[in-house]
Structures are given as C-alpha cells and as structure tokens.
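A.B. asks: what's the 3D shape of this:
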Amino acid sequence: MHEMALCEGVIGIIEAEARRQSFSRVTTVWLEIGALSQVEPDAMRFCFDVVAAHSVAAEARLEIIRSPGVAWCMTCAKTVAVERRYDPCPCCGGCQLQITAGEEMRVKELEVA
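C.D. replies: Sure thing, here's the model as predicted:
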C-alpha cells in the first residue's frame, strides 16, 4: 500500500511547515489528488489517521480535493478530459494523448491553531 508512504511524506511536509512557520497544531489538511495519480482516496484517509497520530496533525481532518485528468490529443489538437490514463480521446477516438494534468498530489492548504 503506497498510500502509507505518501502519507508519511505529507506529514513530513506539514511538520517542516510547522517548524518554519511556528505553529503547533493542524486542524484541517486539504490534499489535492489528481484523478490519474493512482492514489486511492479512501486508503489515504485511513493511512493519514495512522501516520498523523503523533504529529502536529494528530487530530486534523483530511479533506481530499479531486482534480480531473486532462490531456492534449495529438490527433485532433484539442485539450480533453480523461478519466483513466489509457482512455482514447473522447473527441476523435485517437490514442495519442499527452497527459497535462491530473497526476499530481499536493498539500493545497492547512488550517492551523
């Protein structure tokens, strides 16, 4: 389950910001997860609670923001929405798509106390 390692990275980012900005408690974490990132939101929620237990985010609520997959179709020269990595272009059916968004995972915002 790679979500555990991802959560450890998220907590590392939060802990580094807590030291840098001198806050001692996080109440909410907004985490943006792209539709093409291969990250399972339910697994992230479970792992976050476990990994955050002894950190400044120990009692934080995790809010997940899903961002859509977007690709550039080289066949029809359009920007298109994609739900899965190897889906064909919804406009022309072509398979030459360059992913331009939706693979990311980032800490979008923190609410601190």
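
A.B. asks: please make it C-alpha for all contacts and neighbour counts, starting now.
C.D. replies: Fine.

A.B. asks: which residues are contacting the longest helix seen in the chain?
C.D. replies: Criterion DSSP state H: the longest helix present in the chain is helix 2-21. The set of residues external to helix 2-21 that reach it, using C-alpha atoms under 8 Å, 6 or more residues apart in numbering, is 24-25, 39-40, 43-44, 47-48, 51-52, 55-57, 107.

A.B. asks: inside helices: which ones of the residues you listed?
C.D. replies: Among the contacts of helix 2-21, the members falling in helices are 43-44, 47-48, 51 (criterion: DSSP H).

A.B. asks: could you also give me the structure for this next sequence, so I can compare it with the first?
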Amino acid sequence: MHEMALCQGIVEIIQEELRKRAFARVNVVCLEIGALSHAAPEAMKFCFEVAAARTIAQGARLEIVETPGAAWCVACSKGVEIKQRYEPCPSCGSYQLQVTDGEDMRVRELEVD
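C.D. replies: The predicted structure is shown next:
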C-alpha cells in the first residue's frame, strides 16, 4: 500500500512547514489528488490518520480535492479529459494519447493555529 508512504511524506511536509512558521497545531490538510495518480482517496484518509498520530498533525482533517486527468490526442490534435490511462480519446476513439495532467498529488493548503 503506497498510500502509507505518501502520507508519511505529507507529514514530513507539515513538519518542514512547522519549522518555518512555528504554528501550534494543524486543523485541516487540503490535498489535491490527480485522477491518474494511482492514489486511492479513501486509503489516503485512513493512512493519513495513522501517519499523523503523535505528530503536530494528529487529529487534523484531510480534505481531498480530486483533479481530472487530461491528455493530448495526437490523432485529432485536441486536449481531452480522461478518467484513466489507456482509454481511447473521447473525441475520435484513438489510443494515441499523451497524458498532460492528473498524475500529480500536492498539499494545496494547511489550516493551522
């Protein structure tokens, strides 16, 4: 389950921000997850709770914003939205797609006291 490693990375980001800004606690972590990132939102919520235990982020709520996948279709020269890899272009049916967005995951915002 790679979600645990991802959540441990999120906690490390929070610890780094703590060193820079010296806040008392984390209330909310807003996380963007791309549709093509291979990170399951429900697993992320569970793993974040475990990874945040006994840290400044313990008890923080994890809000997840899912962003769509996008690709450039070589055949019809259009940018298209895709839900998963290896699906055909929704415009022309071609499989000649180059993923352009939706693979990433990032901490978008921290709500702290």
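
A.B. asks: re the thing from before, mind putting the ones in helices among the contacts of helix 2-21 of structure 1 into CSV with distance to residue 18 of structure 1?
C.D. replies: CSV is the format used below for these (distance: C-alpha to C-alpha, whole Å):
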residue, distance to residue 18 of structure 1
43, 25
44, 21
47, 20
48, 17
51, 16
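
A.B. asks: state the three-state secondary structure for the residue nearest the centre of structure 1.
C.D. replies: Centroid-nearest residue in structure 1, with C-alpha atoms, centre = their mean: residue 33, separated by 2.2 Å. Using DSSP: H, G, I helix; E, B strand; the rest coil, the structure places residue 33 of structure 1 in strand.

A.B. asks: tell me how far the aligned residue in structure 2 for it lies from residue 89 of structure 2.
C.D. replies: In structure 2, residue 33 of structure 1 lines up with residue 33, judged by TM-score structural alignment. Noted for residue 33 of structure 2: a distance of 22 Å to residue 89 of structure 2, by C-alpha to C-alpha, to the nearest Å.

A.B. asks: over to residue 52 of structure 2?
C.D. replies: 40 Å.

A.B. asks: that's a helix at residue 29 of structure 1, yeah?
C.D. replies: No: read with three-state DSSP, residue 29 of structure 1 is strand and lies in no helix.

A.B. asks: now do the contacts for it.
C.D. replies: Applying C-alpha under 8 Å, 6+ apart, we find residue 29 of structure 1 in contact with 60-63, 107-111.

A.B. asks: now the buried members of these.
C.D. replies: 60-62, 107, 110 (16 or more other C-alpha atoms under 10 Å).

A.B. asks: which residues are in contact with residue 52 of structure 2?
C.D. replies: So residue 52 of structure 2 contacts 8, 11, 58-60 (C-alpha under 8 Å, 6+ apart).

A.B. asks: so which of these is the most crowded?
C.D. replies: Counting neighbours by other C-alpha atoms under 10 Å, the top entry in the contacts of residue 52 of structure 2 is residue 11, with 21 neighbours.

A.B. asks: of the ones in helices among the contacts of helix 2-21 of structure 1, which is the most crowded?
C.D. replies: Neighbour counts for those, by other C-alpha under 10 Å, peak at residue 48, which reaches 24 neighbours.

A.B. asks: which ones are touching that one?
C.D. replies: Residues near residue 48 of structure 1 by C-alpha under 8 Å, 6+ apart: 4, 7, 62.
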